[in-house]
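J.: My questions concern the predicted model and sequence given below.
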Amino acid sequence: MSPRRAISGGRIDRLRTIRFTFDGRPFTGHAGDTLASALLANGVTLFARSFKYHRPRGVLTAGIDEPNALVTVLSGAVREPNIPATMLEIYDGLNVASQNRFPSLAYDVGALNQLGSKVLGAGFYYKTFMGPVIGPLKGTRFWMFCEWFIRRAAGLGSAGLEKDPSRYERMNAFCDVLVVGSGPAGLIAAKAASDSGARVMLAELDATPGGSANWSGETIDGLPAAEWAAETLRDLKARENVRVLPRTTVWGYYDGNTLSAVERVADHRNTPAKGEPRHRHWTIRTQSVVLATGAFERPLVFPGNDRPGVMLAGAALRYVNQYGVLPGQKIAIFTNNDSAYHTAEALKKAGAEIVAMVDVRDDTSVAGREIAREVGGEYLAGHAVVATEGGAQVSGIKVQRINAATGALSGDPRSIHADCLLVSGGWSPTIHLASQAGLKPEWDNDLQAFLPPKPTQNWVGAGAFNGSFSTEKAISEGHAAGLTAAGATDGKADELPSVDADAFDPNPAPVFEIKAKGKAFVDLQHDVTADDVRLAHREGFVSVEHLKRYTTLGMATDQGKTSNIPGLAIMAETLGKPIPDVGTTRFRAPFAPVSVGSLAGERYGDIRPERLTPMYDWHVENGAEFYAAGLWHRPMIYGLSGESVEQAYVRETKAVRGGVGLVDVSTLGKIAVQGPDAGAFLDRVYTNMFSTLAIGKARYGLMLREDGFVLDDGTTWRLGEHDFLMTTTTANAGKVMQHLEYLLDVVWPELKVQLTSVTDQWAGAAISGPKSRDVLAACVTGTKVDNDALPFMGIVYGEIDGAPVMICRLSFSGELAYEVYSGAGHGTHVWQALIKAGEPFAIVPYGLEALGTMRIEKGHVTGAEIDGRTTARDLHLDWMLSKKKPFIGSAMMDREGLVAEDRLQLVGIVSLDNRPLNGGAHIVEELDEANPHGSLGHLTAACYSPSLGKYIGLALVKGGKARQGTRAFISDPLRKRFGPVEIVSHHFFDPEGSRMHG
């Protein structure tokens, strides 16, 4: 039997022994143990060293609020630091190391920092490392000298450098009611909502749903609370409209009743089961939420309150009732409220000796006094613990009389022998999610705690979350909350389970510090003392936000779950104000640390999202080779056996120029611009007019940034009086959407315009070449496609093999061409129908390389030329700058620097040595391979032109227009490519446009 394992009790499986190691030492526990409970059962009380002073620290809590007992889990070469021992379930082979110590936990040289504690107070780094260094390093800043040492001393656990081999998943879920927390209130809420027919999800952060019912020791409906919870849970799991998620932390509450959660699927096993992820991230969208998240117990602030052996009374109750572990043999209890008396009663029944009950209140409850007499030991009302005694473990306490109204101590302190001190400073409802979802918390003076704000989203609270600490009241509130969340009007309240327990309310004394000699810690994880809080006040940091940042109170991994209220109380006393006047910091997501792997989910390595067009599978089946373009996977070429990339795109280009080809253009950005002011809005956004565009016609448009530089180009189609479809380049779709939304939200909120991204709604296929009209005529029904019915930039509607399509005649290739749009679900069907109709005309699918070759031959610009530094004039698009209206960028486009003659301007480049050109290569007047210099500009794109039989490119060259007809050189030292070129017009092929207008 382990030294502190109770003979009986708890919910662990005593027949299953688990073997694990801590700091290289072997230990055993039982199935159902956490690392904290298993080590406590083995008599281990020293778990960690503190952040700044390296003081010995033990377990304070039994849950996610643990500030002290953080460990590193080792799995081969993989290290995962800062895991609370209270949340880590043991399993065979678990290997754990303590943190923040050297060379060992018991003998840590960092403890010498305590000798300098007077100069290591809050903000010491702001004031200490600003002066100059004297001596050999004279002239450097003191911080620069100290930084190397400080960086290596800072932090708690250290992360490993090895790749995480685990797999993670992301899930989206939809429900009517999400219940967060599975104590009695949460279980009853889920049951009531389910009974009403709602689809319910129940999330519980612990391994065993049931919450406080698992360890309260009460009787519900004649059963021990834990058995009642297990039976209720079995009933819920059997229901088709209920999903139960154990080991799941709901960590974020966002707009639209969207919540984020992480399910720890396999952390309790050595290796995940086949196909199982380690963590699963849930994005949950729900109609309503029931917050039954309970409350966190607060510690008391007094000298020596951080010594191993000091533990929260509620945590001790959980260790003895859930894990069958005694926190000590001779136990003293120090409280300011009634809840700790439950713990005394449970520990006495489990075999511990209660040596003292110390209560700061003179006027304690009758029930409390009765329990104190039953458990034995000294009963010291109107007293306080003013110090703990011992080394790296409590061996005794000092008590002294106190006035709870003023905090004044009187009389002489005296010692009491104890090997464990349980403390309770009241309870703070776990209102983090409610605060994330809306307003500031509201102070309740009777409970000495912040209660949830009024809802701004569709949530309802129940139980201790509301400040209701009796189980009977929690069940009643849970039932009402479940009905309300489900939208039900009635329920069987008379059939609620009965509770056999003393109805204790906490009735806490006001929160205050026990002022005696010695360090009294407020934030145990970051070593923030009561003196640090007072120092912040003296330094002028009186706002709670400034207090937080100056002292780092509440900024550790536990986010101040046990320290916020005591810290505020000390600041309030220093300011001479009540706590609600001082305020509280807002709770932000995440509620608890979230693994990066769960956020990334299945994506790792290249974490960019993969976007596939509706015709992607067809492209794969027909030999396409892909590359990423604006996050989309687009066909580069459809190579034949033995073909190089250049041979493939030359073949495809010739086929289009000589006959007909088909290219997937689904990736173009598509934005629906709708509303009475849509035309006026587009006039302001584009450099040319769109309000005059006829319905059923399209127009090429140019968009500038406010500074006068080109943002994007594309075509916009007028589908109705107030209905436009804007297309953008693939890469800039998101950027343009953000730009337009900003203009409507901030610059012109009075315009009646609605924007909708419809990029994924439409599948697009561009059919190009002299035979393209023939192919369309062979397969399109419901409309004609001849020149009269469908002129250049015209739009018609019809069907292809039964699928509705919208066709616009426009060209990026420079050939007679049409863009055929269909619903995304019809994309492959329409594509295949076009391919079949084109077979008599030798149609070929072509990729981006051929498309890019044809656009270079035509001198059309893309993102390579619209690089954020070019103007409309630089790109020879000044003909699109309207002189009849202002537009975004018109006020800045004529600045002196933007109209200078020596600006980089678009030109064509022809290789004179008939060797390939490369994008990014420099254009120079004088070739100097040994010392490249004198760049005139650079190539933006290059290809082999089958129409010209030459290697050509587009370039941005200083004063490019004046240089046409001159010669220069390519200088590309990285790729060892040098050679002569001719600078020509960017219009290489069919400059008159006769082919696309034919």
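T.: It's in.

J.: going forward, measure contacts and count neighbours with C-alpha atoms only.
T.: Will do.

J.: Please, which helix or strand holds residue 275?
T.: Of the helices and strands defined by DSSP states H and E, none includes residue 275.

J.: So it versus residue 282, what's the distance?
T.: According to CA to CA, to the nearest Å, residue 275 and residue 282 sit 18 Å apart.

J.: take a look at this one as well, against the first:
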Amino acid sequence: MSARRTSTGGLIDRSRTVRFTFDGKTYTGCAGDTLASALLANGITLVGRSFKYHRPRGVYTAGVDEPNALVTVFKDGVREPNIPATQIELYEGLEAESQNRFPSLDYDISALNQLAGPLFGAGFYYKTFMGPVVGPIKGTRFWMVCEHFIRRAAGLGRAGYDKDPVRYERMNAFCDVLVLGAGPAGLMAAEAAAKGGRRVILAEQEPRAGGAANWSGETIDGKPAAGWAKTMAERLAAMDNVRLLTRTTVWGYYDGNNLAALERVGDHLAARPPGAPRHRHWSIRAEKVVLATGAFERPIVFPGNDRPGVMLAGAAERYANQFGVVPGEKVAVFTNNDSAYRAAAALKKAGGAVIAIIDVRPEISAAARGLAEEAGVVPLLGHAVVGTAGKRLTKIMVQRFDAATGRLSGDVRPVEADCLAVSGGWSPAIHLASQAGRNPAWDGRLNAFLPPEPTQEWTGAGAFTGAMTTAEALSTGRDAGLAAASKKASRAKLPEVAAPALEVNPAPVFEIKADGKAFVDLQNDVTADDVRLAHREGFVSVEHLKRYTTLGMATDQGKTSNVPGLAIMADARGLPIPDVGTTRFRPPFSPVSIGSLAAEKHQHFKPDRLTPIHDWHVERGARMMEVGLWHRPMIYGDPGETVEQAYIREAAAVRASVGIVDVSTLGKIAVKGPDAAEFLDRVYTNMFSTLAVGKARYGLMLREDGIAFDDGTTWRLGEHDFLMTTTTANAGNVMQHLEYFLDVVWPDLRVHLTSVTDQWAGAAVGGPNARKMLEACVTRSKVDNETLPFMGIVHGEIAGAPVMICRLSFSGELAYEVYCGAGHGTHVWEALMEAGEPFGITPYGMEALGTLRIEKGHVTGAEIDGRTTARDLYLDWMLSKKKPFIGSALMDREGLIDKNRIRLVGVVSLDGQPLGGGAHIVEKGSLEDLGESIGHITAFCYSPALSKYIGLALVKGGKARHGTRAFVSDALRKRFGPVEIVSHHFFDPEGSRMHG
């Protein structure tokens, strides 16, 4: 195949030469080229190797639907794989390489996979590698032997490991009308909505507005369509209520008309301006959405349809009209509809030689005949392409074809051609509409799926709706814009379009059944035989078909392959295509950079929550860490201290005198109403209706299936007034849990729930001198043992601020929780610090807090992990026998009371080395043979009270293993060492310190 650049025409700038490299060799293109068009202009048609068979592949499309020409781009010291060459705008110094080949693109050793084609059919992973191996490695599954080689051979590009140095941004935007697609329909919709006084955002994934108008060769209002589109875009951009976003792909449609988009800000630039981002992620919330996303041309499936030189007819037309590239010296066209005739005429006009038009239909329209005359050929009607030849296309084979029966007859006729432009019809790009709601609807006229009925506030326009002519697109665009405008805009006269009245309705021919490998999904190497194999093996559901064969997966998302694949399955089942159905399209519509998703956010779509005392912690040198949504101090490190040294010092200070920790993050829920006590009895495993006013009680919640859910204390502030505290990370889940049962299961209970987490600031003060410290600063109440016994509550003041104090302990020391209004948080904290100075008060962070609780054997979310029961955690003393509660009906199931379940124990390191959270516990083994797990470590620390590394663990048998020895087995950290299994109550098991 010998593509060439035309001397005139197109939207490129021939006066600006751009140099680039591909596979280490330097080439030149023109400003306005894509990498794909520049490669074609240089005669480069072999651009990659296929996913599974490593077959030679060339440029197939001209847009985001490209399945073959995926390349790796090197920029800013980073390699980025799997970028469609059709989407890469050419810039000076662009460096790209082909993928999935070794040692070179022309000579790829893995192409030998084609000889084993029958072994690599659909489902071969599942069927071939699951049996055990016999011989010297008996018992090892075949997959374990082959995995390394399979993974090296499969796949596409190779990701890099270097840190990405560029910046990414995120934006939130709000508009009245969001228009997706700036083709003629989208431009008309945006104009109509804007003139109606609406705030409009117009998003277009291409560098310039116009869509197919840029390469259609039509005229609109007497000027070339591309020029008309440019003028419209400039007019819209000048309007104060319109924002035009080019190079922006809307990739996800979510509830509430919330859409996600990626703007490629700097990919087309050789050097980004200082401070400019590479990509910008947009979260757009719109009152109304207009979907003018156009349509994708689809192929016809026939043997050899993946050979370099075979491409879609619309792509060939676009390369000729937009980029001034004729993709072959001898071009043949194969079609089942009229749109390919326009491509043939465009190629002829650009200087190409169209040597044949092969059409499966016995008759064509007058408009198509007129275009064939312009192309200089007489169409070969009632024929089909049944094969191709050459590493790069050199000839095609043609045979008589009956479109009504699908039968071939007569002799096979060879036709020399180095480019074959194929059109199997057009499928509306309904991906976003499918994400937004229901299943699409089949249209027998277009032989394609049309968008579903809206479930959100969107309307369609243009080819998206099945309106395949420019005149229809303009009309539907204007109407969609008017419908989206709250104020009526004038129904302006539509532009006049000069174009032949083509019949774009395809004949219902999706496959030519002839001998040879015929590909349905070029990106994933799925053949027509793979689809039929899935049918024979029972994978007839479209969702099963997709996963068994990988049809329409990866970046393709069925853009070209979906309808042909479903048609072949429908044929195999003897059903119409709509009865077979279609898969649901899922976001993203096209690949999205991870950098843009994470841009300027540590947690995507989640707020950063700061306690009222946050600034004090930061000013005192606290190292902060994220706990759930909250930022909490990890340590207050002294200069030169490691994290371990800091938390050991802090924890020892609490045991020796007094320490203070910020507990504002604990979930706090106000439970009020005449039936509040009854409600808590049903929610908790233990009794709360008997709790006296002014007292608190530790409580445990189960899920309905009997699994432990959350623990915390609940304080009775009045007869019908309770304050529940929950773990920090589980606060939201507990609130949802309570609201569900109150609203759905027990709506008759007179109870009101309010989350008051943010209304209270909290400090936990603990240590032998904690009471003395509080006595020095608390007024309007005593805090002696008689006035404030264990689990008692008092109200008082600290430095003039009202406070509520409960005596309870998480550290195992004499301890109190002090709560005040959030606005007084820092004021009360500083007063507590001042009162503690004579006692050497030490603020401590999460690491020391964890150390104290591990020493004491208290459980948190690491142990209440969604798999453990109250008995597993030795909290069965809290399971009331006097009342039912959530989970009581299922907590005694056989599997949940099995003595062999993993249960809570303590472990002590016997080699003086750290244990490692998540590490396995084994009875025997080594670093080379890690042994069989009997449990795992949930948390560990160095205990200053015991002067050794200790941990909590969940181990089979639990208490029965106390006093035995085992090993910690941690392959990730290369750790294997002896441990002793002991009680999880390491320190002061009698509780004498906290009751002192």
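T.: Perfect, I can see it now. Keep in mind that what you see is a predicted model, and the values were worked out from it rather than measured.

J.: Got a TM-score for the two of them?
T.: Overlay of the two chains. TM-score (TM-score structural alignment, normalised by the length of structure 2): 0.82; 955 aligned residues with a CA RMSD of 5.1 Å.

J.: who's more crowded, residue 275 and residue 282 of structure 1?
T.: Counted by other CA atoms under 10 Å, residue 275 of structure 1 and residue 282 do not tie: residue 282 has more neighbours, with 21 against 7.

J.: show me the contacts for the more buried one.
T.: 170-173, 260-263 (CA atoms under 8 Å, 6 or more residues apart in numbering).

J.: Ok, residue 452 of structure 1 next?
T.: Counting by CA under 8 Å, 6+ apart, residue 452 of structure 1 has contacts 429, 431, 434-435, 440-442, 465-466.

J.: Can you select the buried ones from the contacts of residue 282 of structure 1 in ChimeraX?
T.: In ChimeraX, this line selects whichever of these come out buried by 16 or more other CA atoms under 10 Å:
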select :170,260,261,262,263
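
J.: now the strands for the stretch 451-600 of structure 1?
T.: Secondary structure of the stretch 451-600 of structure 1 (DSSP state E, counting those that start in this stretch): strands at 459-461, 499-500, 521-523, 528-529.

J.: next one: the stretch 751-900 of structure 1
T.: For the stretch 751-900 of structure 1, applying DSSP E, counting those that start in this stretch gives strands covering 754-757, 762-768, 780-781, 795-800, 803-808, 817-823, 844-845.

J.: Between the ones you listed, which one is closest to residue 633 of structure 1.
T.: strand 762-768 (14.2 Å; CA to CA).

J.: what residues does that closest one touch?
T.: In contact with strand 762-768 of structure 1 (CA under 8 Å, 6+ apart) are residues 613-614, 656, 660-667, 811, 813, 815-827, 831.

J.: Filter the residues you listed down to just the buried residues.
T.: 613-614, 656, 660-667, 811, 813, 815-824, 826-827, 831.

J.: that older thread, Throw the contacts of residue 452 of structure 1 into JSON lines and include neighbour count, distance to residue 682 of structure 1 and secondary structure, thanks.
T.: Shown next, in JSON lines, are the contacts of residue 452 of structure 1 (neighbours: other CA atoms under 10 Å; distance: CA to CA, whole Å; DSSP: H, G, I helix; E, B strand; the rest coil):
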{"residue": "429", "neighbour count": "23", "distance to residue 682 of structure 1": "52", "secondary structure": "strand"}
{"residue": "431", "neighbour count": "25", "distance to residue 682 of structure 1": "46", "secondary structure": "coil"}
{"residue": "434", "neighbour count": "26", "distance to residue 682 of structure 1": "42", "secondary structure": "helix"}
{"residue": "435", "neighbour count": "22", "distance to residue 682 of structure 1": "41", "secondary structure": "helix"}
{"residue": "440", "neighbour count": "19", "distance to residue 682 of structure 1": "42", "secondary structure": "coil"}
{"residue": "441", "neighbour count": "22", "distance to residue 682 of structure 1": "45", "secondary structure": "coil"}
{"residue": "442", "neighbour count": "15", "distance to residue 682 of structure 1": "48", "secondary structure": "strand"}
{"residue": "465", "neighbour count": "25", "distance to residue 682 of structure 1": "51", "secondary structure": "helix"}
{"residue": "466", "neighbour count": "24", "distance to residue 682 of structure 1": "52", "secondary structure": "helix"}
